[in-house]
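Q: all I have is the shape, not the residue letters:
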């Protein structure tokens, strides 16, 4: 990998939730390979996650700052993965208290960073960068389509014929392909930003605009997947400093990328069990690190898996407030199913020949991992941008089947069983679109691919900013 950045020093600032942190650390690895000198800002409990990067790259160093307290957050809130999505606004407001400590660090550093790359949820770093007269690059762990819609909701507020109707349809005519959603699917994205006079809403609304106003926009996606939305974002931003650098995952032939995820002692046992299964016969069920399923939902999922007679690998979360696996289910399905009550090595699982379908909440990381593995998806979007991601994979790309919608919805076990059995039934083969997108994703991250070129372009843009006259977040 060529040194494209002349050793320019940057600050990387991840949002402290696994789904946000892991892809930005993968991006950090890629930028380190291109010669950047990188400081990564983390809170104390996340410092161990950096160890693979720190042991791989001598040009990466940590900056550890305490996780700020906030009256709306419980003690120990640094474990963001254990908090529901509704806590995100409070976490974001708490993280903003790091503005002054970071500013002090910059002002006392012998060779401070020339740019900041920070998560979309840390939008206030745009104002910090302006204050320091350096560039801020927004990193989005969400897809380009999702970010385009979130921005459009702010810039072009939708009209509602009946404000009391949660099922009223909203047409987003400013977005390519004019997607249509019932109001209840957009309400979280919209209401957290548009309640006039509410301080949290004002904070969130300002964030949408600050992200778009940043010097550059970096997405964990690839051109071949979301080309029309990349073009749209460039038009809305009125510049071409938009880079699609994903999928930010280790490729099958790249052994240099450190594994920044948690370790799992059961990884070998999981692979061994999958090795005993036929090709495309296992449905992998996982709803991410934060979805909170109720006991009723867990019961119906278990019933559906049992009725389907299909092989399955089900990842569940054991924590206070989460539903539990029904008693006796594991005994009744022993031999053809495996329930994981620990972190799952998802990339490894999805790439195994035995996995024929992926039941997912449509979080963007899971979507990308499923696409790159070439595994057809069964979509159950639950909240936030997951509904937008589902539109992309179900309606536009046609590599997923919608089986359920909503965080509170309880599936019909008979219909659920039918979806599962049809997805991994005898003779089922992966469709042409699924195979083509897998190839496109892998090619994007190979030498000469679209994402590799965008990574090179991003590193060069950072290096060029070192010598540019820069003031207030905009070049003179």
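A: Looks like it came in fine. Quick caveat: nothing in here was measured; it's all calculated off a predicted structure. Numbering: from 1, shown residues only.

Q: use CA for all of it now, contacts and neighbours both
A: Noted.

Q: can you give me the helices for the stretch 251-400 of the chain?
A: Using DSSP state H, counting those that start in this stretch, the helices of the stretch 251-400 of the chain run over residues 267-275, 295-308, 329-332, 346-350, 364-373, 386-390.

Q: for these, which one sits closest to residue 44?
A: helix 364-373 (24.3 Å; CA to CA).

Q: show me the one of the helices of the stretch 251-400 of the chain that comes nearest residue 451.
A: Of these, nearest to residue 451 by CA to CA is helix 364-373, at 13.8 Å.

Q: what helices or strands is that closest one leaning on?
A: The contact analysis (3 or more CA pairs under 8 Å, 6 or more residues apart in numbering; DSSP states H and E) places helix 364-373 against helix 346-350, strand 355-360, helix 386-390, helix 432-444.

Q: next up, a second structure to put side by side with the first:
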């Protein structure tokens, strides 16, 4: 009889997608997987998961995300565990690191927990190393090496100066329950000299699963494991199964991701890309939750107009406002409309050279097309993985949190991209962007580096991650059964 594991994901898109793939891998390892998910997210679960006999979905009744959301989830989770549907409780629970509040609930039922990081190992290890080194007294031109990490990741004065902008709304606690977290911990991103929240809040977890692999982040996985003194498994990149089976060909997002509102169809995107020369298109997207300021968006529009390169620009409703889409709505003529930046008139001025997509874009399709030659990205971890896996160099424009460390990994350690600006303590301007685009799209060395790295993923899911999942299965069977 297969052992049962329950999984509790965070509700952001960048957390759900890797979680679904982890479910696939675990069921393939003969675990019975019970995915515990908010009832508001039931339609996001891919139909392919339901087809596996070892997969089960349990909905936690809860309202849409709000200050009450976490409280309702906690209450619902406790009720589910109190009235569990099977003869025995799960042997363990895999908990997204941003849901670490739930560890106390699982402990009440004597269910051991494993922490799941949907971000990479670099960001977590850099937070830890910076906290240990306290390099906040750096002067211009100085650097501080971080013992145990690659020299390329040394902290610079520019790293210390950089700012986080567009922070998410942070509603007050309700019913004594902690507010939604910013990053891997509940307290928000660590301030200078402050212990990384993830370190304390995963202290009761018996092991860590991280969405990465040895080929990308071996030194960082080793660094975390040596410090926390518990098993750390690199089980990624947790990308769709189709991603690993379509190397060298276009990948259609609609085949495995739920449909969302968009101003274009995949067919229209394909036809536009087919009309452009090989490797000529710059893809611009900041994901669904963060982005530059309104003023920086205007600078970006001018840069794309003047650079002369074909481009696809994905822009969300409410761009430029603090917080993710859906917050900050205003009433106008009796209807709700998100305030934000939009480059009105740009499409007419650039003509067929540019494609502006409002809403959702088929990112894997765009990154896997031969005409795409660069990616201007916020360096969210999923976007970073998808670009590297398809051999696309990155122009990094990190906005907050782990994105800054992902960008440093891309630029300094992996050497597969450039920073959009060397000084992110101030607004990014048109000249910075234009120069960054020219460097990225014209640098053959960077293109070669990312092609060499992407070759490691052309034969399917990384061997090291297959081994890590096997080791994790042995760990569960020996430790919990």
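A: Good, I have the coordinates. It should be emphasised that the depicted structure is a prediction, and the values quoted were computed from it without experimental measurement.

Q: care to give me the TM-score?
A: Once superposed, the chains reach a TM-score of 0.80 (TM-score structural alignment, normalised by the length of structure 1), with 423 aligned residues with a CA RMSD of 3.1 Å.

Q: coming back round to it: among the helices and strands packed on helix 364-373 of structure 1, which is nearest residue 149 of structure 1?
A: When these are compared by CA to CA, helix 386-390 sits nearest residue 149 of structure 1, at 8.1 Å.

Q: helix or strand right after that closest one?
A: Next along the chain after helix 386-390 of structure 1, taking DSSP states H and E as the criterion, comes strand 400-402.

Q: who touches the aligned partner of residue 219 of structure 2 in structure 1 in this structure?
A: Correspondence of residue 219 of structure 2 to structure 1, assessed by TM-score structural alignment: residue 228. Residues counted as contacts of residue 228 of structure 1 (CA atoms under 8 Å, 6 or more residues apart in numbering) are residue 176.

Q: how about the strand or helix carrying residue 228 of structure 1: buried residues?
A: Taking DSSP H and E as the criterion, residue 228 of structure 1 maps to helix 223-237. Buried residues in helix 223-237 of structure 1, counted by 16 or more other CA atoms under 10 Å: 223, 225-226, 229-233, 237.

Q: mean offset of that helix relative to structure 2 (after superposition)
A: Following superposition, helix 223-237 of structure 1 is found to deviate from structure 2 by 1.0 Å on average (mean CA distance after the TM-score superposition for structure 1).

Q: burial count for residue 162 of structure 2?
A: 17 (other CA atoms under 10 Å).

Q: which ones are touching it?
A: Contacts for residue 162 of structure 2 (CA under 8 Å, 6+ apart) come out as 423-426.

Q: export these to JSON lines and tack on distance to residue 37 of structure 2 and secondary structure?
A: JSON lines is the format used below for those (distance: CA to CA, whole Å; DSSP: H, G, I helix; E, B strand; the rest coil):
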{"residue": "423", "distance to residue 37 of structure 2": "40", "secondary structure": "coil"}
{"residue": "424", "distance to residue 37 of structure 2": "37", "secondary structure": "coil"}
{"residue": "425", "distance to residue 37 of structure 2": "38", "secondary structure": "coil"}
{"residue": "426", "distance to residue 37 of structure 2": "40", "secondary structure": "coil"}
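
Q: make TSV out of the buried residues of helix 223-237 of structure 1 and add distance to residue 365 of structure 1.
A: TSV is the format used below for the buried residues of helix 223-237 of structure 1 (distance: CA to CA, whole Å):
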residue	distance to residue 365 of structure 1
223	16
225	14
226	15
229	18
230	18
231	22
232	22
233	20
237	25
